[in-house]
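Trainee: take this sequence and fold it.
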Amino acid sequence: MSKNRTPKARHRRRRAGLIVGLPLALGAAGVMAYGTTFGVFGEDAAPEASAAGAPAWATAVADGFASVDALGQKGTYGGRGGRTVTVKTLADLEKYATAPEPYVIVVAGTITMNPVGKEIRVASDKTIVGSGTSGHIVGGGFFLGQGVHNVIIRNLTIRDAYQGVWNDKAHDFDAVQMDGAHHVWIDHNDLRHMADGLIDVRKDSTYVTVSWNKLSQNNKTFGIGWTQNVVTDITIHHNWIRETEQRNPSTDNAAHAHLYNNFLEDVPGTGITSSYGNYARGRTKMVLENSSFQGVNNPVTKDAAASLVQRGNLFSATAGRNESGGTAFDPKSFYGYTLDKAADVPALLKSGAGPRASIGTASASAATAAATTLTVAQDGSGQYRTVQAAVNAVPVNNPSRVVVQVKPGTYRETVKVPSNKPHVTIQGTGAGRKDTVIVFGNAAGMRKPDGSGTYGTPGSATVSVQSDDSQLRNLTVTNDFDEASHQDIANQAVALLTSADRIVLDGVIVNGDQDTLEMETAAKDKLGRVYVTNSYITGNVDFVFGRATAVIDRSVITLKKRWNGTSAGYITAPSTPAGRKGILINRSTVNGDVAAGSFFLGRNWHPGGDTTVDPQATVRNSTLSAAIKTTPWTDMGGFSWKDDRFAEYRNTGPGAGSGASSVDRPQLTDAQAADQEVADWLGGWNPTA
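Mentor: Reported below is the predicted structural model:
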């Protein structure tokens, strides 16, 4: 006999929204309005007010069915009101996650489960959140048992419990499993490569919302049900489900399943082929709205007893069953929501699903309020007319952030942020990157005006950032040296030089030809980490180079022809010290109006014949144009690239090759790729606002 249902839950009216999960560019000084808002949630779910000054992510509450008042629980707000703790070890994570008291648990690093497959038994009233993109759970996950409620699992990467058997019946290792839990919010996570399912919502678990997650590289994605009782109420929205075979999701005997604005993608030519997409099983009532299905077999299926209403979905290159029928329910009778256009969903989720650098870290608004702001305008309406004048005004050894806001215009000058002025942000205030331009035209072989010699490569930089914890945002940096007119001198011409640690380049354009973006460290024995995101880099010869530990993430690399109109060049030229990480190009695009097969991904730079360096470049999960050679790495200075560290992983596009590993085009294995994530490169640093 079916279990009696509780009376219909009371819908809570939402007040003004709280914006969370913003791109880095919106987190610095709050003056720009580009990028995508990734989630808006009501403010009134907690039974008591949050502490003054708490960051937005610490006070965020669920939307969808997890926001509904029912079963004695007023929405889902996790550990809000409890103590915030930061954990870096399995022992500490388990200690706080299983405690009876409410906690906000910030995971700041990679925690490996022991034994493999371990699922921590989470107690009620918990928020478990990754610190920026650094929170990784490897080889296991979380279990929410009977009666556990008010739990938020957010902004984590949970991965790699896979045991080598695809349809693994022996290892029930999930990322998140619920058996009889209620009021659970799973949001902005990256869940992949587990032994069994990524998410299991079982045994009458209810009032669940799953939003803005990236679910990939798995056999069974997302199972709901395993009960004869028609109980579960669940909202599934804005999830990117990619390269998964089945249960996308499979929804069995759900009382109300509301699926909207999800993106299901099966990429052709890979080792994983979808069996089916959204499945309404048993007596499920499902509403499926404004989702996008690309390449998915049997995209929408239903059992005879199920009710499935479709509205506004898009299907591209799909095949097989695509079904609907019966009457379901009106989601707005339970909660309010706003639909994005189905055509916008793929781009929206490719940029917005998964962990965000702005979640789980210090309050961007609080940091902005504490920052000193200096303004630059050519017309005299600011405090300074040049960028360098504003930088000169920053106190030596300034203890907190100074934001140099540069009004739109073209500033023909060189800018140097010296090493004794940390925490400096130079930020354009225009509507886009192109509105504020810093440009100059020095080259390595040009003589300095004072007659003291030539500039040399680093000295040619238009902008030189030599101070730790500094940033460039929402502007263009260009070196416009006329290479064609000066073939008589060394023509390396740097647009932007970094030679410090914890540098953020967010929403910038870096323009040049040879040696455009040089990323170094203050000294060979010092660490220099650089995080580039949401940006554009152009050039032709060795134009991303140096010994820094650098990540170019979610950006565009544009290839340019040489000064004489020919197509030939190299993207990267790392000179990485042994034992360090080099250059990582991740989730980016390589394009440009150049000839097919004319560019190398990179070559190994041993400065001055230095035999102690061990250059490294990895290009992964990126789209490569036909300009990339079929043998994309090459030697430099008499050193064989095969003796250094060069590799690819899961690239796509006409320049990506077959994807098969070869001596001339090494590909990372899945296990190797797990150790070459963005978090591995940044080493515990969270590049936040």
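Trainee: hey, let's count contacts and neighbours off CA atoms from now on
Mentor: Fine.
Trainee: so where do the helices sit in this structure?
Mentor: 56-59, 90-97, 345-352, 364-370, 387-392, 456-459, 670-674, 678-682 (DSSP state H).
Trainee: check contacts around residue 519.
Mentor: Shown in contact with residue 519 (C-alpha atoms under 8 Å, 6 or more residues apart in numbering): 497, 498, 499, 530, 544, 545, 546, 547, 548, 550.
Trainee: before we move on, what about residue 104?
Mentor: Shown in contact with residue 104 (C-alpha under 8 Å, 6+ apart): 58, 78, 79, 80, 82, 83, 84, 85, 126, 127, 128, 129.
Trainee: report the buried members of those.
Mentor: Using 16 or more other C-alpha atoms under 10 Å as the burial test, the contacts of residue 104 include 58, 78, 79, 80, 82, 126, 127, 128, 129 as buried.
Trainee: in these, find the pair that's most separated.
Mentor: Among those, the pair separated by the greatest distance (C-alpha to C-alpha) is 82 and 129, at 13.9 Å.
Trainee: that older thread, in strands only, show me the contacts of residue 104.
Mentor: Among those, DSSP state E puts 83, 84, 85, 126, 127, 128, 129 in strands.
Trainee: want to throw the contacts of residue 519 into TSV with neighbour count?
Mentor: What follows is these, written out as TSV (neighbours: other C-alpha atoms under 10 Å):
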residue	neighbour count
497	25
498	29
499	28
530	29
544	25
545	28
546	27
547	31
548	29
550	28
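Trainee: can I get these in a markdown table with distance to residue 251?
Mentor: A markdown table is the format used below for those (distance: C-alpha to C-alpha, whole Å):
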| residue | distance to residue 251 |
| --- | --- |
| 497 | 53 |
| 498 | 51 |
| 499 | 53 |
| 530 | 43 |
| 544 | 47 |
| 545 | 49 |
| 546 | 51 |
| 547 | 50 |
| 548 | 48 |
| 550 | 42 |
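Trainee: here is a second sequence; please produce its structure as well for comparison:
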Amino acid sequence: MKKNTKQLKKVTLLGIVCIGVMIAGSCKKGESTLTPDPPGLVATEHVSMLQATSGVGASNVLSVTLTGLKSDGGYAYKIGYPLDVAGDSNSAPTISKLRLFENGKEIGPAHSVHQKIRDLGNGRFSHWGTTLIFSASDNSNPATNGRSYTYTLDGSAPSTTVTNPGGSTGSVQPPVGANAGLLGYAMVNGTTTGGAGGQSVTVTSLSALKTALGDNAAKIVYISGAIKGSGNDYIYVKSNKSIIGKPGASLEGINLYMFTVSNIIVQDIRFKNYVTDAALMIKMSTHHVWVDHCEFSTDRTHGWDYWGKDISITREADYVTVSWCKFHDTNLSVLISGGIQGHEADKGKLHVTMHHNYWYNVSEREPTMNYGSVHLFNNYHLNNSSYSLGARAGGTVRTDNEYFSGCHKPITTNLDGDPPGYFSGVNTNIYKNCGANDITTAISTWVPSYAYQNALNAAADVPALVTQGTGPRAIN
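Mentor: Sure, this is the predicted structure:
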């Protein structure tokens, strides 16, 4: 007991010293060198928060809406709208009275260092300035774990009224927006967490990027600036990685190879001018990959056989989601399964979700697929010269509320004499100034097994949503 008392005194003294340093302006909220919370410090932080707010009457409880949610790395998530009241700062690191609740149960501790929220999670949060950065109690994705998150700004306990920012009252969440979390097949039969809980590193060169991605340890790799290769430089990505672009980050002339690996997230990166192979090669039984808010393009000064595809998902790859990405200025965009004869092992694999993506100035393959089960919803296809969606070799594609404009042939199963595939949901789409579909098989009734209806937008809303929300985000 004496030993524990001494340890708690040391921890308390350390906290006082750190607060003093923060007031002086040199202890940053995002400090990444801090060690995990010692026993007792978590309890002390939480107790002090409760004591500071005890006896305060209930008032309105605000909802953390999924439309404003985005990853902040690791287990941390950040709302994308400003709070009405400013919270902690370097000069006042514990001034916030915000209390956070998960399904009505209070979580914490509050005032947590941001790197600890990313690395440790477990309900830690920070009301920093007018931003809320937080983690779920079990480190799951708050946007997809089915729980509600509410908060009070004045230290009060929850009331029965939930007010959504913007003035509407009620418990119904708005449709999932561009900064929501993972949806679709990358969270089926497991989930995709990338490098959550691992070391965070920032790279600025090709050699540093190869090193950072070259082992199986969980790691969050931030790319800063423009990294250029020769056109067909390739990097093997090992398992358990989050590869995240800082604002303005790009990879040019570089291919990322994901062979026999799993649990990878790629976000907020511009990929340019990748020769021969795809910018992202997801193959050889690789599974649970999430590609989100990226941009893919070439300069179209060479023929069809010169530039690689944007994304290839082949050779028994499985459980992939591609969301809020922009594809433009290329001929062959996305390939799912690389062939028919000799690729029969792809049957029962290639479960892929593509939602809220934007294709323009692309010739074809948005995407094309063989054998797999592919779900497309709320994608925008603008002005292609060949076909948009192709299904071959018995594969099935479900479309929900797609928007096609100025497309020569939106949907086809009639491709180069290959055995056809199947489509379902074709009547949910909007076809504006398009040629006719060329579907030679009976319309299927297949739908994916996961729930997605709450994330589904009306087809008429897709052009505005997608043109505004796709591609790398300016803040991350």
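Trainee: buried deepest among the helices of the first structure, which one?
Mentor: Among the helices of the first structure, judged by mean count of other C-alpha atoms under 10 Å, the one packed with the most neighbours on average is helix 56-59 (a mean of 22).
Trainee: measure the alignment partner in the first structure of residue 223 of the second structure to residue 192 of the first structure for me?
Mentor: Using TM-score structural alignment, the equivalent of residue 223 of the second structure in the first structure is residue 107. From residue 107 of the first structure across to residue 192 of the first structure, the span is 18 Å (C-alpha to C-alpha, to the nearest Å).
Trainee: residue 299 of the second structure: what's it in contact with?
Mentor: Contacts for residue 299 of the second structure (C-alpha under 8 Å, 6+ apart) come out as 273, 329, 330.
Trainee: highest neighbour count among these?
Mentor: When neighbours are counted by other C-alpha atoms under 10 Å, residue 273 leads those with 28 neighbours.
Trainee: and the strands in the stretch 251-400 of the first structure?
Mentor: 256-260, 263-265, 278-281, 285-289, 292-294, 300-302, 307-311, 314-316, 372-376 (DSSP state E, counting those that start in this stretch).
Trainee: and the fifth one, which stretch of the second structure?
Mentor: Yep, that's strand 292-294 of the first structure we're talking about. So strand 292-294 of the first structure is aligned with residues 403-405, judged by TM-score structural alignment.
Trainee: check the mean deviation of that stretch from the first structure.
Mentor: Following the fit onto the first structure, the mean deviation recorded for stretch 403-405 of the second structure is 0.5 Å by mean C-alpha distance after the TM-score superposition for the first structure.
Trainee: number of nearby residues for the equivalent of residue 335 of the first structure over in the second structure?
Mentor: Alignment note (TM-score structural alignment): residue 335 of the first structure maps to residue 451 of the second structure. Neighbours of residue 451 of the second structure under the rule other C-alpha under 10 Å: 10.
Trainee: residue 539 of the first structure: which of the helices of the first structure is closest?
Mentor: helix 456-459 (15.1 Å).
Trainee: and for that closest one, what span of the second structure is it aligned with?
Mentor: So helix 456-459 of the first structure sits over no part of the second structure, by TM-score structural alignment.
Trainee: returning to what we had before: using TSV, lay out the ones in strands among the contacts of residue 104 of the first structure together with distance to residue 206 of the first structure.
Mentor: Output for those, formatted as TSV (distance: C-alpha to C-alpha, whole Å):
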residue	distance to residue 206 of the first structure
83	27
84	27
85	28
126	17
127	18
128	19
129	21
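Trainee: tell me which of these is nearest to residue 98 of the first structure?
Mentor: Out of these, the member with the shortest distance to residue 98 of the first structure (by C-alpha to C-alpha) is residue 126, at 9.0 Å.
Trainee: tell me the contacts of that closest one?
Mentor: When contacts are counted by C-alpha under 8 Å, 6+ apart, residue 126 of the first structure touches 78, 79, 80, 97, 102, 103, 104, 105, 150, 151, 152.
Trainee: grab the nearest non-local neighbour of it.
Mentor: Using C-alpha to C-alpha, 6 or more residues apart in numbering and skipping residues adjacent in sequence, the residue nearest residue 126 of the first structure is residue 79, 4.1 Å away.
Trainee: next, count neighbours for the match of residue 223 of the second structure.
Mentor: Residue 107 of the first structure is flanked by 28 other residues according to other C-alpha under 10 Å.
Trainee: in this structure it contacts residue 153, no?
Mentor: No. Residue 107 of the first structure is beyond contact range of residue 153, at 10.8 Å (criterion: C-alpha atoms under 8 Å).
Trainee: report the mean deviation for the longest strand anywhere in the first structure after fitting onto the second structure.
Mentor: Longest strand of the first structure, by residue count under DSSP E: strand 214-225. Compared with the second structure after fitting, strand 214-225 of the first structure deviates on average by 0.5 Å (mean C-alpha distance after the TM-score superposition for the first structure).
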